[in-house]
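>>> Attaching a predicted model along with its sequence, questions to come.
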Amino acid sequence: MTDASPFADPKNLDDKIEETARFAPKFGADGLLPVVATEAGTGRLLMLAYMNEAALAKTIETGEAWYWSRSRGELWRKGATSGHVQKIAEIRTDCDQDAIELVVEQTGPACHTNRKSCFYRIVVSADKLKMKD
């Protein structure tokens, strides 16, 4: 986190991290936080992505999902090119604040393959997948 971080520093909490009412996300050594997006209403898992501090701050500020692209090394707004925007219904953090769940209203498919979810294959065996959608 930067010195100008809008988030509480997890090292400076008075309460245990599991019981605090302060938002103090623990970004990894790479500066990233894993994020799952689930569909509001159904709870369906849509995708897994990563956020850096800037992506998390923009998500909170705009009410739309922003992520950090590890492959492109840049910030991106979900749906910027496809139009398949994720509107935030709720942002949740896990017990030790090192992962985020975005509960979203998904416009169109979540996956870049044009499927509703990125989790569209079932592992049948060590070397075989089965398509679900």
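That came through fine. Residues are numbered from 1 along each chain as shown.

>>> only C-alpha atoms for contact and neighbour calcs from this point on.
Will do.

>>> Please report how far Gly108 lies from Asn114.
For Gly108, the distance to Asn114 equals 8 Å [Cα to Cα, to the nearest Å].

>>> what about versus this one:
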Amino acid sequence: MTASPSALAPEIAARLKKDPAGLVTAVVQDAGDDRVLMVGWMDEEALHRTLTTGLATYWSRSRQEYWVKGETSGHLQYVRSLALDCDGDTLLLRVDQLGPACHRGTPTCFDGGDLPARVLDPSERPA
């Protein structure tokens, strides 16, 4: 990642619990229908860019560079809200998604089918 210091406000940076690579998970949800669209990664600089531009910006672990979602495809994510979870290690972005969210051209990255999890009937759940 970048060697230069981030412009992220120190009070926000202090709340982040980053992994050893300096990243936090970013869960992206459609602001209109609440679908989970994708998961990305942010460091302090990506979060700063997202907060200041209103466009979702991530750190690409494979390409080792920053990317604005939709910058080349036109499938932008306009940020409606951004929250940090109670542990400080996950961000929740609620976005207006322009076009498909997945790089494969599907509306969401979570279209791989349900896994065969046992679903408890309400009568089986502990009180």
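On my side now, so go ahead. Here the structure is a predicted model, which means the values were calculated and not measured.

>>> higher neighbour count, Gly108 and Asn114 of structure 1?
Each of Gly108 of structure 1 and Asn114 has its neighbours counted (other Cα atoms under 10 Å); Gly108 has more, 15 against 12.

>>> residues in contact with that one?
Applying Cα atoms under 8 Å, 6 or more residues apart in numbering to Gly108 of structure 1 gives the contacts Gly83, His84, Val85, Lys116.

>>> What lines up with it in structure 2?
Aligning on TM-score structural alignment places Gly108 of structure 1 opposite Gly99 in structure 2.

>>> Likewise for Thr62 of structure 1?
By TM-score structural alignment, Thr62 of structure 1 lines up with Thr53.

>>> Likewise for Ala29 of structure 1?
That one, Ala29 of structure 1, aligns with Pro20 by TM-score structural alignment.

>>> For that match, which three-state class applies?
At Pro20 of structure 2 the chain is in coil, as set by DSSP: H, G, I helix; E, B strand; the rest coil.

>>> Count the residues that sit near it.
Neighbourhood size, Pro20 of structure 2 [other Cα under 10 Å]: 7.

>>> re the thing from before, would you quantify the distance from the match of Thr62 of structure 1 to Ile12 of structure 2?
16 Å.
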